[in-house]
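# model this:
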Amino acid sequence: MKRFARDAGLSLFFLVIFVLALVGQSVAGFANENEELAMHGQPPVGFGEFVTSSSFLVDVAENWQSEFLQFFLFILATIWLVQRGSPESKKPGDEGVESDKEQYLGRYALADSPRWARSTGLRGWVYSNSLLLVMGTIFLLSWLAQSLGGVVVANQENAQHGMPAESWAQYVVSPEFWNRTLQNWQSEFLAVGCMVAFAIYLRQRGSSESKPVGAPHHESAVSSE
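Model (predicted):
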């Protein structure tokens, strides 16, 4: 158990703080929801009712979709684009998907390579792109959940103001939907861009996301040019 905790420490750390943050969000959101209901003279909702509500779903899914879009685009961009000196990038000249030999794919697979890496054809293609496929799928599902929950919340607010209900198609092209969506996207893109650029000149001793402290600025984490 100790060995597992050590070997999976990074994943376990982020899993724990994710759960704590999600629980904290639900508790704070529940309190805020009932405060707003009280201000409008409406009865409070129960905790179970709140965490299964469309408003809570929208707040959670809205952040999830922007995070997974960020990593989907970053993984895709780093195949073809480079940034000299950044440990987040391949070195200039290494753009592209690389050869089967460089990727240990098919007949070039190692003795302990994953089984699907030994395959060619569809299975080999799927496994070769599995990270991008999963990230993209989670993004799309989160975006869909956000939009479906959002149209319910929007129609609840419309009903309170005596306005007609919107369809899903109307909601997903509305300024309100894209205002909320793009607020999250722009912050994620800024954070990734800063990480790529800052890591050229700044260091963090002991972090795998940083070059060695004394490495030249032009040198990436995977080259010694």
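
# alpha carbons only for contacts and neighbour counts from here, please
Will do.

# report how many residues lie close to Ala77.
As a burial measure, Ala77 scores 14 neighbours (other CA atoms under 10 Å).

# need the helices for this protein, in chain order.
Counting by DSSP state H, the chain has helices at residues 2-7, 9-39, 47-51, 54-80, 121-128, 130-160, 168-171, 175-201.

# same list (the ones you listed) but as JSON lines, adding distance to Tyr104.
What follows is the helices of the chain, written out as JSON lines (distance: least, CA to CA, whole Å):
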{"stretch": "helix 2-7", "distance to Tyr104": "24"}
{"stretch": "helix 9-39", "distance to Tyr104": "26"}
{"stretch": "helix 47-51", "distance to Tyr104": "46"}
{"stretch": "helix 54-80", "distance to Tyr104": "17"}
{"stretch": "helix 121-128", "distance to Tyr104": "10"}
{"stretch": "helix 130-160", "distance to Tyr104": "15"}
{"stretch": "helix 168-171", "distance to Tyr104": "45"}
{"stretch": "helix 175-201", "distance to Tyr104": "27"}
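
# so for Gly106, which of these sits nearest?
For the helices of the chain, distance to Gly106 was read as CA to CA. The smallest value, 7.5 Å, belongs to helix 121-128.

# for that closest one, which outside residues touch it?
Here helix 121-128 makes contact (CA atoms under 8 Å, 6 or more residues apart in numbering) with Leu105, Gly106, Trp116, Ala117, Arg118.

# could I get the buried residue list for it?
Buried residues in helix 121-128, counted by 16 or more other CA atoms under 10 Å: Gly124, Val126, Tyr127, Ser128.

# out of those residues, which one sits closest to Gly136?
For those, the nearest to Gly136 is Val126 (13.3 Å; CA to CA).

# Lys101 versus that closest one, what's the distance?
17 Å (CA to CA, to the nearest Å).

# before we move on, the earlier item: which one of the contacts of helix 121-128 is nearest to Val27?
The closest of the contacts of helix 121-128 to Val27 turns out to be Trp116 (CA to CA; 43.1 Å).

# residues in contact with that closest one?
Shown in contact with Trp116 (CA under 8 Å, 6+ apart): Arg123, Gly124, Tyr127.

# sorry, back to before: closest to Gly150 among the buried residues of helix 121-128?
Nearest to Gly150 among the buried residues of helix 121-128: Val126, at 32.8 Å, using CA to CA.

# before we compare anything, build this one as well:
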Amino acid sequence: MTAGRDRGGFWRSNSLTLCFGAAFLVVLGAQAVAGRAEFNEQLAVEGLQQIGFGDYLMSSDFAVDVTENWQSEFLQFFLYIFGTVYLLQRGSPESKPLDRAGTESERDQRMGDHARADSPRWAGTKDWRQALYSRSLGLVMAVFFLLSWLAQSISGAAAYNELRLRQLQAPIPWRSYLASSDFWNRSLQNWQSELLAVAAMAVLSVYLRQRGSPESKPVGATHGATGVEG
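Sure thing, here's the model as predicted:
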């Protein structure tokens, strides 16, 4: 294996994705265990039969808890990806340099005639493929957000109606659930936390450092250095 290639092999070369992916599965499993326990406690209070772990995994209660978090995370990245094209924060490594706001030139982005031999093929085109590829990351995040938000609304409506039936109330249609306080409370409580986290990261990274992290400036960089990563 030559220098410059994956010296550490597959695991080292993909350790960030693999570690966070594994942690995601562990936490998701732990959430399912805790969620089932809480759900069964509610059933016990209401004098109803408790459900097994497999049944809980297929329940709307578990689905809505999962999807409401997914949609807020994808919304965060969608807004961050598109917002940082034009929005700047002096001194933050999360921001571009102050003189580079906007979509930047084709030379800077290695597009069209400025694409290199090792550039993605669609970067060198001059038609819809380049336009689509040059926005593909943000667009995919937007699609993931919309799909997970849709899934949240469907599973949330099912969970909401199950609760209403247990309380001897008539279920409501999906379109009515979209206007309900339950749907918007689930959505907005996650959105505000994600927006706060992004704002905090942008500001705190101006003055604080984490040695070796690309999310931080170099330890000795000035507070005013913008768009510089460690």
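
# give me the TM-score for these two chains.
TM-score for the superposed chains, counting by TM-score structural alignment, normalised by the length of structure 1: 0.95, backed by 223 aligned residues with a CA RMSD of 1.4 Å.

# for Ser207 of structure 1, find the nearest of the helices of structure 1.
The nearest among those, by CA to CA, is helix 175-201 at 11.1 Å.

# counting contacts, what elements does that closest one pack onto?
The contact analysis (3 or more CA pairs under 8 Å, 6 or more residues apart in numbering; DSSP states H and E) places helix 175-201 of structure 1 against helix 54-80.

# residues in structure 2 aligned with the helix it packs on?
Under TM-score structural alignment, helix 54-80 of structure 1 corresponds to residues 60-86 of structure 2.

# that stretch vs structure 1, average distance?
When structure 1 is overlaid, stretch 60-86 of structure 2 sits 0.4 Å from its aligned residues on average, using mean CA distance after the TM-score superposition for structure 1.

# quick one: stretch 99-116 of structure 2 to chain centroid distance?
Stretch 99-116 of structure 2 sits 26 Å away from the centroid of its parent chain (CA atoms, centre = their mean, to the nearest Å).

# same check on stretch 93-104 of structure 2?
How far stretch 93-104 of structure 2 lies from its chain's middle: 22 Å, per CA atoms, centre = their mean.

# thinking again about what came up before, buried set for the match of helix 54-80 of structure 1?
For stretch 60-86 of structure 2, the neighbour count (16+ other CA under 10 Å) marks 60-78, 80-82, 84 as buried.

# stretch 42-55 of structure 2 now?
For stretch 42-55 of structure 2, by 16+ other CA under 10 Å, it's Gln50.

# now do the contacts for the residue of structure 1 positioned farthest from its centre.
When distances to the mean C-alpha position of structure 1 are computed (CA atoms, centre = their mean), the maximum falls on Gly41, with 38.3 Å. Gly41 of structure 1 makes no contacts at all, as judged by CA under 8 Å, 6+ apart.

# so what does it match up with in structure 2?
Gly41 of structure 1 maps onto Gly47 in structure 2, by TM-score structural alignment.

# how about Ser113 of structure 1?
Ser113 of structure 1 maps onto Ser119 in structure 2, with residues paired by TM-score structural alignment.

# can you tell me how far that match sits from Met111 of structure 2?
Distance of Ser119 of structure 2 to Met111 of structure 2, given as CA to CA: 8 Å.

# between those two, who's got more neighbours?
Neighbours were tallied for Ser119 of structure 2 and for Met111 using other CA under 10 Å; the higher tally belongs to Met111 (21 against 12).

# that one touches Pro120, doesn't it?
No. Using CA atoms under 8 Å as the test, Met111 of structure 2 is too far from Pro120 to be in contact (9.4 Å).

# so what's the residue count around the residue lying closest to Glu67 of structure 1 once chain neighbours are set aside?
Counting by CA to CA, 6 or more residues apart in numbering, Glu188 is the residue found nearest to Glu67 of structure 1 once chain neighbours are left out, at 6.8 Å. Glu188 of structure 1: 19 surrounding residues under other CA under 10 Å.

# residues in contact with Glu188 of structure 1?
By CA under 8 Å, 6+ apart, the contact list for Glu188 of structure 1 reads Ser66, Glu67, Gln70.

# separation between the closest residue to the last one other than its chain neighbours and Ser66 of structure 1?
Nearest residue to Gln70 of structure 1, sequence neighbours excluded (CA to CA, 6+ apart): Glu188, at 6.0 Å. When distance is defined by CA to CA, Glu188 of structure 1 is 7 Å away from Ser66 of structure 1.

# repeat that for Ala117 of structure 1.
Between Ala117 of structure 1 and Ser66 of structure 1 the distance is 30 Å, computed by CA to CA.

# then Trp143 of structure 1?
Distance, Trp143 of structure 1 to Ser66 of structure 1, using CA to CA: 8 Å.

# again, but for Trp168 of structure 1
For Trp168 of structure 1 relative to Ser66 of structure 1 (CA to CA), the value is 20 Å.

# what's the answer for Glu209 of structure 1, then?
Note on Glu209 of structure 1: its distance to Ser66 of structure 1, by CA to CA, is 21 Å.

# Ser223 of structure 1 against Gly93, yeah?
No. Counting by CA under 8 Å, Ser223 of structure 1 does not reach Gly93; the two are 11.3 Å apart.

# between the two, which has more neighbouring residues?
Ser223 (12 against 9).

# excluding sequence neighbours, find me the nearest residue to the more buried one.
Setting aside the residues directly before and after it, Ser223 of structure 1 is nearest to Lys91 in space (CA to CA, 6+ apart), at 6.5 Å.
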